[in-house]
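# Mind looking at a prediction? Sequence and model below.
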Amino acid sequence: MSETVVFSQLSRKFIDENDATPSEAQQVVYYSLAIGHHLGVIDCLEAALTCPWDQYLAWIATLEEGSVARRKMEGVPKYGEIVIDSNHVSMLANAFDKARAGQTAQQKEWSEAMLGMLHAIYQESAIYLMVRRLRD
């Protein structure tokens, strides 16, 4: 059995057009974002980064021990999944940027990808990441 960690990024939101006109659908999206719930909205997530389990653990071990960023990323082994949203951008971006100095070439590639995804969230706060541990 193999294990991986998949970073899925919000790519779009979907509302059943049978339930709402386009203008009503847009209002539902705005309303759901405003109150923090997804009423009648389906989030469409796309895999943006995949890491083998053991390599994910080694990668996050490059983050400063005891840091908030490392504890956040250790939520995947602890809970099986985490959400990364606009509240985490600055903290994680600083941590992964700092960690690159001591990372392998592969870890640096993942950190660059992570920084890119965090930048996307910074640019559009409605975007978020769902990070999950998957077992095949």
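Okay, I see it. Numbers count the residues shown, from 1 in each chain.

# alpha carbons only for contacts and neighbour counts from here, please
Fine.

# tell me what the helix or strand Ala58 falls within is packed against?
For Ala58, the host element (DSSP states H and E) is helix 53-60. Other helices and strands packing on helix 53-60, by 3 or more CA pairs under 8 Å, 6 or more residues apart in numbering; DSSP states H and E, are strand 3-14.

# got another, please set it beside the one above:
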Amino acid sequence: MNSQVLFYALNSKFVEQEHDIPQHAQQVMYYSLAIGHHVGVIDCFQAVINCPATQYKQWIDHIDDSSEAHAKLDRLFKFGEITVDISHVNLLANAFLPKRQSMEEPFRTWTETLFSLFEAMTKEPAMYLMIKRIGQD
């Protein structure tokens, strides 16, 4: 079986309905929301990039393999899942930028999609990406 790499973008959040939360737990949920935790908050994701793991590896190899950006993206193979949030945008964008125009397909399309997502993240810093490896090689 060939493994796949899926990029999911946070596309919405919602709080569980009050009637779904036991009365004795509602105050805990409200307090946790007030201090910035996500108790009772459900993240909804939309798949935005789907690629074979072998091609994902070729794609990230376009950037310097000794860079922090490459190490960040390569951790997918160690952990099976990584997140990319607003704190990673400059790091990853700067790593892909020099190779952006010279990439062949499908890498160019994935890079352009990634740059669009980075732009969306700068407009909405709560947005993030979840990158998962599905299956085994």
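Right, received. Where do you want to start? The structure presented is a predicted model; accordingly, all values stated were derived computationally and were not measured.

# What TM-score do the two superposed chains give?
The TM-score (TM-score structural alignment, normalised by the length of structure 1) is 0.84; 128 aligned residues with a CA RMSD of 2.2 Å.

# Return the mean post-superposition distance for the helix holding Ala58 of structure 1 against structure 2.
With mean CA distance after the TM-score superposition for structure 1, helix 53-60 of structure 1 departs from structure 2 by a mean of 0.5 Å once superposed.

# what does that helix contact?
Glu3, Thr4, Val5, Arg70, Met73, Glu74, Gln103, Gln107, Arg133 (CA atoms under 8 Å, 6 or more residues apart in numbering).

# Buried by neighbour count: which residues of that helix qualify?
By 16 or more other CA atoms under 10 Å, the buried positions in helix 53-60 of structure 1 come out as Trp53, Tyr56, Leu57, Trp59, Ile60.

# How about stretch 70-82 of structure 2?
Across stretch 70-82 of structure 2, burial judged by 16+ other CA under 10 Å covers His70, Lys72, Leu73, Asp74, Leu76, Glu81, Ile82.

# Same question for stretch 59-66 of structure 1.
Going by neighbour count (16+ other CA under 10 Å), the buried part of stretch 59-66 of structure 1 is Trp59, Ile60, Thr62, Leu63.

# which two in these are spaced the farthest apart?
Spatially, the most separated pair among the buried residues of stretch 59-66 of structure 1 is Trp59 and Leu63, at 7.7 Å (CA to CA).

# For structure 1, which segments are assigned as strands?
In structure 1, the strands defined using DSSP state E lie at 3-14, 42-52, 81-84, 129-135.

# Check structure 1 and tell me which residue is nearest its centre.
In structure 1, the residue lying closest to the centroid (CA atoms, centre = their mean) is Leu129, at 2.0 Å.

# In this model Ile84 seems to touch that residue, though I could be wrong.
Yes: taking CA atoms under 8 Å as the definition, Leu129 of structure 1 is a contact partner of Ile84 at 5.0 Å.

# joint contacts of those two?
If you check Leu129 of structure 1 and Ile84 against CA under 8 Å, 6+ apart, no residue is contacted by both.

# Could you dump the strands of structure 1 into JSON lines and include distance to Ala25 of structure 1?
Listed next are the strands of structure 1 as JSON lines, based on distance: least, CA to CA, whole Å:
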{"stretch": "strand 3-14", "distance to Ala25 of structure 1": "9"}
{"stretch": "strand 42-52", "distance to Ala25 of structure 1": "12"}
{"stretch": "strand 81-84", "distance to Ala25 of structure 1": "25"}
{"stretch": "strand 129-135", "distance to Ala25 of structure 1": "23"}
